[in-house]
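K.L.:
I would like the atomic coordinates for the input below:
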Amino acid sequence: MNDNADHLVIEKVLAGDLQAYGELVERYQDFVFTNCLRILKSREEAEEVAQDSFLKAFHSLKSFRGDSKFSTWLYRIAYHKSLDKLKKLNREQHFQVVEEITESDSAGLENGLDCLLREERLALVEEAVKSLPEIDAAIINYYYFDELPVKEIATITALSEDNIKIRLYRGRKQLFSYLKQYINPEISRNNGKAI
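P.N.:
Sure, this is the predicted structure:
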């Protein structure tokens, strides 16, 4: 999104036009929700944290200095709120993983086999990413799926750029280990030795 457009809206809100904040919510709600969902893996919890993130951003808008993009600042709030919620849920031992299954209504219109293979690959990759620790999964999602640069991920997560690069490298290795059993099951069954 255009940083200038965000700053104009922020100026309106700070000048007293509270309705203008709705533009920012509308602009970023899907991305904030998706990132909360990736960490929390529960639609209900992600909706709650996304709303809390927008509320916190609204109440903290005066403290936004503009050193980074508004979207980066907002995503950082959502990221930390998601981790806080995850810790709370783990402490209370009420955390449950919710799998969301989507069916493609257009599968019959496309080549059914191609659609199925694409969905299976996507589901397999999503499952592999879910097997990573939450922070590593979030970093992989930010980098590969949201295509955010390392610098912006570092700002969102409050980790150094070097730490992000290390986690990306380690995450790729873990994903490969997870996925190799599906890529070549014969090698996995024989402890890494091809037959």
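
K.L.:
Every contact and neighbour count from this point should use C-alpha atoms.
P.N.:
Noted.

K.L.:
For the helix or strand hosting residue 4, which outside residues touch it?
P.N.:
When secondary structure is defined using DSSP states H and E, the element that contains residue 4 is helix 3-14. Applying CA atoms under 8 Å, 6 or more residues apart in numbering, the set of residues contacting helix 3-14 from outside is 18-21, 23-24, 61-62, 69-70.

K.L.:
And this one, please, so the two structures can be compared:
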Amino acid sequence: MNEGAEGMALRWFAGTARRSRAPVEDETVLARVADGDAAALGELYERYSRPLFAFLFRLAGDRGTAEEILQDTLLAVWRSAGTYRSRSSVSTWLFGVARRQAHNRLRGLPPPLPADPADGADPVPGPEELAVGGDRVQQTLARLPLAQREVVVLAYLNDLGHQEIADILAIPVGTVKSRLHHARATLRGCIDARVD
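P.N.:
Here you go, the predicted model:
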């Protein structure tokens, strides 16, 4: 299979989306947010906006909606930073907040169809578009039920382990594994259908 730009972009993104190497520093920054330090919220944004946006984009299927959910997430972090209790890493907690905001926004809505590029739009994707994959990847992910889509995005695009995913989604590790198994079967069917 030819990897192409999408495969390279996904590998690049997986490398940039790894957990912060300074969990204690993340906790310190989040404590500053809880104390009302807006600059600390900016630091968290700088560290986590890219992987959170990619996660939300994969769930929402639409750039504008993902950006709105990311803003909702930041507002929720600002309001609830004091509730963080160190039971998980800050990154896991942030993904959990983002997931809840996405579910609040997307509840009952079908994934949007990819928009046609505007007249005169640049056909070459920028770095951010490459980081979140192409239309083919998004269309294939959109075929998955939301519960399966979120485990696939967290596992393969955010490079999180089963336990971290279970913590974010508040489900048992066995359920994470089951959802990944069913998602892989669905994705395999989509790929086989395209090959035929």
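
K.L.:
Can you pull the TM-score for these?
P.N.:
The TM-score (TM-score structural alignment, normalised by the length of structure 1) is 0.75; 166 aligned residues with a CA RMSD of 2.5 Å.

K.L.:
could you measure residue 133 of structure 2 against residue 164 of structure 2, distance?
P.N.:
As defined by CA to CA, to the nearest Å, residue 133 of structure 2 lies at a distance of 23 Å from residue 164 of structure 2.

K.L.:
just the helices in structure 2 please.
P.N.:
Taking DSSP state H to define them, one finds helices in structure 2 at 4-16, 23-34, 38-60, 63-80, 90-106, 127-132, 135-142, 146-152, 162-169, 173-195.

K.L.:
Check which residues of the shortest one are buried.
P.N.:
Buried residues in helix 127-132 of structure 2, counting neighbours by 16 or more other CA atoms under 10 Å, are found at 130-132.

K.L.:
Same question for the third one.
P.N.:
For helix 38-60 of structure 2, the buried set under the neighbour-count rule, 16+ other CA under 10 Å, comprises 40-41, 44, 47-60.

K.L.:
and if you look at the second one?
P.N.:
Neighbour counts over helix 23-34 of structure 2 (16+ other CA under 10 Å) mark 26-27, 29-34 as buried.

K.L.:
can you check the first one too?
P.N.:
Of the residues in helix 4-16 of structure 2, those buried under the neighbour-count criterion (16+ other CA under 10 Å) are 6-7, 9-10, 13-14, 16.

K.L.:
residues in structure 1 matched by it, start to end?
P.N.:
Correspondence between helix 4-16 of structure 2 and structure 1 is not established for any residue, with TM-score structural alignment as the criterion.

K.L.:
Run a quick neighbour tally on the aligned residue in structure 1 for residue 193 of structure 2.
P.N.:
In structure 1, residue 193 of structure 2 lines up with residue 181, judged by TM-score structural alignment. Residues near residue 181 of structure 1, counting by other CA atoms under 10 Å, number 14.

K.L.:
Report the contact partners of residue 181 of structure 1.
P.N.:
If you count contacts by CA under 8 Å, 6+ apart, residue 181 of structure 1 has them with 187-189.

K.L.:
From those residues, keep the buried residues only.
P.N.:
Buried by 16+ other CA under 10 Å: nothing, out of the contacts of residue 181 of structure 1.

K.L.:
closest to residue 159 of structure 1 among those residues?
P.N.:
Of all the contacts of residue 181 of structure 1, the one with the least separation from residue 159 of structure 1 (CA to CA) is residue 188, at 34.3 Å.
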